[in-house]
Every structure is written in structure tokens, then in C-alpha cells.
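**Student:** got a predicted structure here, sequence first:
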Amino acid sequence: MLHHITLHLARNAEFPAGSVRHGYNLVAPLTEAGHLDPDVWAGARDRCTVRRFWANEDDRHGLLRHKAGGAHGATWIIDYDPDSSDDDEPGYRLESHVFAPGEYVTIKDQQGAHTFRIASVSAVPSPQPSSAAVSGIAGPRP
């Protein structure tokens, strides 16, 4: 099932209290246990979106990708440009993390690795079929 996930920058030397003005909004597939689900991702990859928000910078929009390679044979990355890997932001062992409020994950961007606190996780409502499809009513004929 797909979930909305909000990450906020965790406390660090520059932001001792963390920052809600730096982070990510993700739509990602999670298992019942809260782990990223590569099987659901495979069928919904274009719906697994990412918005990076960073104070005083334009938002960046991309997709969550599951790519071959990494410590466990595959890795999760944020892909802003499908024609280039130069801007990819890999997550650190995201496959082993539980995505639940209060937990932490690390994402590496061009400036280095940053730790984020998971601020919220909520299920994305399933798309509802149209009323015509539910009732079996055919559409207008040409």
C-alpha cells in the first residue's frame, strides 16, 4: 500500500533543534511492518513521487526508485532526472528501516549525508472506480 511520508531534517550542528523547513514529502510503498516494499513499488513506480523542500531553495520533484546494487543487492534512491544519475540521492539502508513517526533515516545529497526524522506516515487512499464501472453502466455510444 502507498503512504504519504514526511521527513524533517533532524538535529545537527547547524540546526540544533532540527528543521521543519528542510525535508522531503514522499509517496512510497510500505509493508504492514512499515518497510519499503519493492513488490508494490514495481507496480506503482510512477506514483512513488518525491518533493524535496529546502529553505530558500526551489522545491525539487522526482521519483523514488529501487535500483540494483547496494549492500543487500538493491538500493533506494531519489531520482530527479531519469536521463542522469549525477543528481540521484541514495538513502542509507532504507530497505532495513521502519518508516514510522519518530524514526530516523539518512539520505545523501550533493552536500553530504543528512539524517531526517520521520514526522508523519499516512496511507494514500486507494483510487475509487468510477460510478459507471461500479454499477456496470456503459458510457454513451458513438
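**Tutor:** Arrived safely. Residues are numbered from 1 along each chain as shown.

**Student:** alpha carbons only for contacts and neighbour counts from here, please
**Tutor:** Will do.

**Student:** name the nearest residue to the residue nearest the centre of the chain, ignoring sequence neighbours.
**Tutor:** Most central residue of the chain, judged by C-alpha distance to the mean C-alpha position with CA atoms, centre = their mean, is L26 at 3.2 Å. With CA to CA, 6 or more residues apart in numbering as the criterion, L26 has its nearest non-adjacent residue at 4.5 Å, and that residue is V50.

**Student:** and the strands in this structure, which stretches?
**Tutor:** Assigned by DSSP state E, the chain shows strands spanning 2-9, 19-29, 49-54, 60-68, 74-79, 89-90, 104-109, 112-123.

**Student:** and W41, which of those is closest to it?
**Tutor:** When those are compared by CA to CA, strand 19-29 sits nearest W41, at 5.8 Å.

**Student:** adding another structure so you can compare the two:
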Amino acid sequence: MPLKKIRLELARTKDFPDGSAAHGYEFVAPLDAKGRLDGKAWKEFKQACTVRRFWGEETEHGTLIHRADGKWVFSYEAGDDADDEPIFRFDRHAFVRGEYVSVTEHDGVTRPFRVTVVETPVSLRK
């Protein structure tokens, strides 16, 4: 099963010079053998590709979407592109602990996040 649970935590920013474990994302996604997002497997497992955005006390739930143009986004309302959060070069990143990715959030600000967890989701463990 190629699905993995991935946790991204806010990396250093002006507002959080030490980063923040209380701000970030947890999502389920199919990864290939190199740890990269697998668009073909996403088609098969897209119902399981969920995302949870945690931001202090606020939590949002949505889905990981692989768009027809090849880009990946977090979406919180089906059919509403306005809430989509594009992930910068998500298709090129290997999801390995300690690596960094950038997400453009609702407010239009692109923020850095550090990969802190890559594991088999609990619901899929034997």
C-alpha cells in the first residue's frame, strides 16, 4: 500500500523564529519508492487522501487534490477553488523527515514547512 501519513510543521518565519509544532498539516498521500507523490496511485486512493490543517486552536479538514494540470493542492470545500492551497513543486519533493516544502495558504502567503513524520497511516497498519 503506497499511502503514507505525512506531517508538516511550520518552519522558521518572522512570526515564529523557532518554527512551530502547533501550526501545520497532516495528510495522507500515495508515495512512490523515492518518496514522491504518485499521481497514478492518487486516482485509486483519492478518497483516502485527506488533510488536516492545524493552526493553533483552529483546525480545518479537507482533501489532497491532484489537478488536471499536474499541480497538487489542499482543498477544504469541494468545488470551491478559492480555498485551495497550492503546494510549491509538491510533485518534485521527496517526503523525507527533515526536508522542507512551501505551501501558499488561504491568505496568499507562502510559508515554509518541515517534514516531521512519514509513516503508514494507523488505519492501514496490520
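**Tutor:** Perfect, I can see it now. Just so it is clear, the model here is predicted, and its values are computed rather than measured.

**Student:** quick TM-score on the pair, please.
**Tutor:** Once superposed, chain against chain, the TM-score is 0.93 (TM-score structural alignment, normalised by the length of the second structure); 123 aligned residues with a CA RMSD of 1.3 Å.

**Student:** quick revisit: quick one: contacts for the residue nearest to L26 of the first structure?
**Tutor:** Shown in contact with V50 of the first structure (CA atoms under 8 Å, 6 or more residues apart in numbering): Y24, N25, L26, V27, H61, G62, L63, L64, I78.

**Student:** mind redoing it with 10 Å?
**Tutor:** Applying CA atoms under 10 Å, 6 or more residues apart in numbering to V50 of the first structure gives the contacts 4-6, 24-28, 60-64, 78-80.

**Student:** please apply the same query to V20 of the first structure.
**Tutor:** T6, L7, H8, L9, A10, F53, W54, A55, F116, R117, A119.

**Student:** how much space separates the residue nearest to the centre of the first structure from A13 of the first structure?
**Tutor:** For L26 of the first structure, the distance to A13 of the first structure equals 25 Å [CA to CA, to the nearest Å].

**Student:** now swap in C48 of the first structure and tell me
**Tutor:** Remark: distance between C48 of the first structure and A13 of the first structure (CA to CA) = 31 Å.

**Student:** between these two, who's got more neighbours?
**Tutor:** More crowded of C48 of the first structure and A13, by other CA atoms under 10 Å: C48, with 20 against 7.

**Student:** what is the neighbour count of the nearest residue to P29 of the first structure once chain neighbours are set aside?
**Tutor:** Nearest non-adjacent residue to P29 of the first structure, counting by CA to CA, 6+ apart: L2, 4.3 Å away. Each residue near L2 of the first structure was counted by other CA under 10 Å, and the total is 22.

**Student:** is it true that L2 of the first structure touches V124?
**Tutor:** Yes: look at L2 of the first structure against V124 with CA atoms under 10 Å: they come within range, at 5.5 Å.

**Student:** D32 of the second structure: how many residues sit nearby?
**Tutor:** 16.

**Student:** quick one: contacts for it?
**Tutor:** Contacts for D32 of the second structure (CA under 10 Å, 6+ apart) come out as P2, L3, D38, G39, K40, A41, A94, F95.

**Student:** before we move on, what about L7 of the first structure?
**Tutor:** Residues near L7 of the first structure by CA under 10 Å, 6+ apart: 19-20, 22-26, 52-53, 99, 101-105, 115-121.

**Student:** equivalent analysis for E119 of the second structure, please.
**Tutor:** Contacts of E119 of the second structure (CA under 10 Å, 6+ apart): L3, K4, K5, I6, R7, V28, R125.
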